[in-house]
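Engineer: predicted coordinates and the sequence they were generated for:
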Amino acid sequence: MSQVCPLTALKFAELCARAGIPRGVVNILPGSGALCGQALADHPLVRKLGFTGSTEIGQTIMKSCAVSNMKKVSLELGGKSPLIIFEDCDLDKAVRNGMAAVFFNKGENCIAAGRLFVEERIHDDFVRRVVAETKKMAIGDPLHRGTSHGPQNHKAHMDKLIEFCERGVKEGATLVYGGGRVDRKGFYFTPTVFTDVQDHMYIAKEESFGPIMIISKFSSN
């Protein structure tokens, strides 16, 4: 679990205890990655470690796992998963699945679609439909059943998303919708859509980990 959202893990541990799972089977160690995470990587009795995060930290973890006891390690690092949409698709389904792949959990999802490639003949229609549906998204309290988009996890991440969008605009991508904070209390970020994204751009290569749809047009000719 991320160090900035430990309550989910603690609730899971509580439910495990209430379900009768024996003590010691599930252990939660709240704390920073530099302390708790490093201790797990260095501990000689830990036999397997899984990590989701940045490539730089993943390299450090691999070294620690090798030096400590050659423990097994699995890493999921800085993803930029592509979603390719061809002109013969079911467009309604493509819009629905594309939005879900990007905006689920406010984009704070390790397997989010980091970049969409849409064939040129349906590109404009796809973008138009996405924007229309995005405008309908209910933004608010994530515990309310009618909400489809809650706040980002913390201020530092909100600031990172704003910077990410500013850099996209600066490099020449077209900001079609969103790109900034919602005018209300809380770390609410407007679901965002970029088009005309080229391979060399920062937003085409780096993971935002936020509700930002990155669309590039392609031709099958």
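Structural biologist: Received it, and whenever you're ready, just let me know what you need.
Engineer: when you work out contacts or count neighbours from here on, use the C-alpha atoms and nothing else.
Structural biologist: Will do.
Engineer: show me where this structure has its helices.
Structural biologist: According to DSSP state H, the chain carries its helices in the segments 7-18, 38-42, 55-68, 91-103, 120-134, 155-170, 202-205.
Engineer: contacts for the second one, please.
Structural biologist: To tie it back to what came earlier, the one meant is helix 38-42. With contact meaning C-alpha atoms under 8 Å, 6 or more residues apart in numbering, helix 38-42 is reached by 46, 49, 61, 64-65, 67-68.
Engineer: in PyMOL, how would I select the buried members of those residues?
Structural biologist: Listed next is the PyMOL selection for buried residues among the contacts of helix 38-42, using 16 or more other C-alpha atoms under 10 Å:
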select buried, resi 46+49+61+64+65
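Engineer: which single one of the contacts of helix 38-42 is nearest to Lys155?
Structural biologist: For the contacts of helix 38-42, the minimum distance to Lys155 (C-alpha to C-alpha) is 26.6 Å, reached by Ile61.
Engineer: this is the comparison structure:
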Amino acid sequence: MDLTPIIEKLNTGLFINGQWRDAEGDRTLEVRNPANGSVITTIADASEADALDAINAARDAQAGWAATAPRERAEILRRAFDLLHERADDIAAIMTAEMGKPLAESKGEVAYGAEFFRWFSEEAVRVGGDFVQSTDGKNRLMISKEPVGPCVLITPWNFPLAMGTRKIGPAIAAGCTMVLKPAQLTPLTSFMLVEALRDAGLPDGVLNVVTSSSARRVVTPWMESGIARKISFTGSTEVGVNLMKQAADSVMKTSMELGGNAPFLVMDDADVDAAVEGAVLAKMRNNGEACTAANRIYVQKPVAEEFSRKLAERIGSMKVGDGLADGTQVGPLVDQDQLDKVAELVDQAVGAGATVLTGGQKVDGDGYFFAPTVLTDIPENATLRVEEIFGPVAPIVTFETDDEAIELANGTEYGLASYLFCTDLERSLGLSERIESGMVGLNTGLVSNPAAPFGGVKHSGLGREGGTSGIDEYLETKYVAVPRANAT
């Protein structure tokens, strides 16, 4: 696929106060295609001064945007939803080129990501409050919700559109202005998202986008500015903890979607074929590079052999290649560091005694490809039993009892997503209640939905994105006491 016509139309600078501009000193950085290592284009590499210009623009636009009618904010989001669908083919092609996922999955992400704009366009006009009488009868209690103020939004490289819309959508709906730092590896999708919002009528200064080779160089000035009142971050737990420490200095509202280490439980009464399909979806979606990916697959012994054999057959038959090529089901990993990490985890497990049912090695040639892999007989000292893999590797461990399954599932500091395949309803619900995670996929390998609250417990984060609670992360509650005349 020739991307030249799309790339030639791309704005690749900083988007500040409604204008595209170069970075200070005309500094740039390269964006590469992980399928072959080629340079797609160069983008602006922001300085600290650029970052301060962006947060100041958000500050200056905040009062006017907060006063904008909810219906107007809703209509902007709805128009942006329509524009994303109109431009889906171009956006998906760019997403695949810079991130690596198969084109069909990129198109699916555009549809999924756009849905957050439609969802929050409907939430914008439903921000509520209350008006009640105090218990002693002397006051009326007027309770309202107001925008929290300028927000810092930081998105990861693995879902460059959906992670943007999931944060930008509720901020716009609530009446908040923003500064957005997209991931260095996948910024081009964010630029196309910005264009859709600008063409939808988003006023200048409401959304400001800054790209940089150093996240610290631009995010730290935002956190220390005294302007930002909220931060929403999706990424590693280590970085999230540091951002929470910075947020504490300004008592900023925080939303953190951090690391995952999802267990995938297959009980002895499960529909094995359905469990295999669920595992393929939960493990191989996005080349395995998802915080919700099934990271630890636990199978009850009576069905372990059948499940392992069928999963290896399905995963081993998946076509690996450039995500832009027809028929590709598994694309490259995002960069050399990620490829080396996955290879090291697999090599360490195999060296310790794990059995390779399929895959198990890097794919020769250009790009950052790792063969779709299924491992069994995983020893307890294998690092991939405790560490997030972020690649197309499915490690299978067997268990005997329900209690053992729960102990294995909860034996981690993370608690974002979990998956459970079981046909007995009472047993399924009981196990779901015992699993320590923010989300459970019961007989499904897909939990993400714009209408559902997305988020985790323990070291997987704070707050929720999406659903009816998603907009609350961008609102503050105000109470006004109104004395009642002639109250006794």
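Structural biologist: Done, it's in. None of the values given here were measured: they were computed from a predicted structure.
Engineer: and Ile139 of the first structure, what's its match in the second structure?
Structural biologist: Here Ile139 of the first structure is matched to Val320 in the second structure, going by TM-score structural alignment.
Engineer: ditto for Pro191 of the first structure
Structural biologist: Per TM-score structural alignment, Pro191 of the first structure is aligned with Pro372.
Engineer: count of neighbours near that match?
Structural biologist: 27 (other C-alpha atoms under 10 Å).
Engineer: got a list of what it touches?
Structural biologist: Contacts of Pro372 of the second structure (C-alpha under 8 Å, 6+ apart): 315-316, 318, 330, 358-360, 392-393.
Engineer: same question, Asp340 of the second structure
Structural biologist: When contacts are counted by C-alpha under 8 Å, 6+ apart, Asp340 of the second structure touches no other residue.
Engineer: what's the burial count for the counterpart of Lys205 of the first structure in the second structure?
Structural biologist: Counting by TM-score structural alignment, Lys205 of the first structure lines up with Val386 in the second structure. Neighbour count for Val386 of the second structure, taken as other C-alpha under 10 Å: 16.
Engineer: next: Phe131 of the second structure.
Structural biologist: Neighbour tally, Phe131 of the second structure, other C-alpha under 10 Å: 12.
Engineer: tell me the counterpart of it in the first structure.
Structural biologist: Using TM-score structural alignment, Phe131 of the second structure pairs with nothing in the first structure.
Engineer: tell me which residues are up against the strand or helix carrying Phe131 of the second structure.
Structural biologist: With secondary structure defined by DSSP states H and E, Phe131 of the second structure is part of strand 130-133. Around strand 130-133 of the second structure, the neighbours that count as contacts under C-alpha under 8 Å, 6+ apart are 139-144.
Engineer: ok, which pair from the residues you listed is furthest apart?
Structural biologist: Asn139 and Ser144, at 15.9 Å, using C-alpha to C-alpha across these.
Engineer: ok, the closest residue to Pro211 of the first structure other than its chain neighbours - contacts?
Structural biologist: Leaving aside its sequence neighbours, Pro211 of the first structure sits nearest to Gly107 (C-alpha to C-alpha, 6 or more residues apart in numbering; 4.2 Å). By C-alpha under 8 Å, 6+ apart, Gly107 of the first structure lies in contact with 209-212.
Engineer: aligned to Met192 of the second structure, what sits in the first structure?
Structural biologist: Correspondence of Met192 of the second structure to the first structure, assessed by TM-score structural alignment: Lys11.
Engineer: circling back to that earlier point, please identify which pair of the contacts of Gly107 of the first structure lies farthest apart.
Structural biologist: Largest separation among these by C-alpha to C-alpha: Phe209 and Ile212, giving 8.1 Å.
Engineer: okay, those two: which has more neighbours?
Structural biologist: Ile212 (29 against 25).
Engineer: contacts only, for that one.
Structural biologist: 102-103, 107, 179, 191-194.
Engineer: can you redo those residues as TSV with distance to Gly24 of the first structure?
Structural biologist: Formatted as TSV, those follow (distance: C-alpha to C-alpha, whole Å):
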residue	distance to Gly24 of the first structure
Val102	37
Phe103	36
Gly107	33
Gly179	45
Pro191	41
Thr192	44
Val193	46
Phe194	47
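Engineer: many thanks, I have nothing further to ask.
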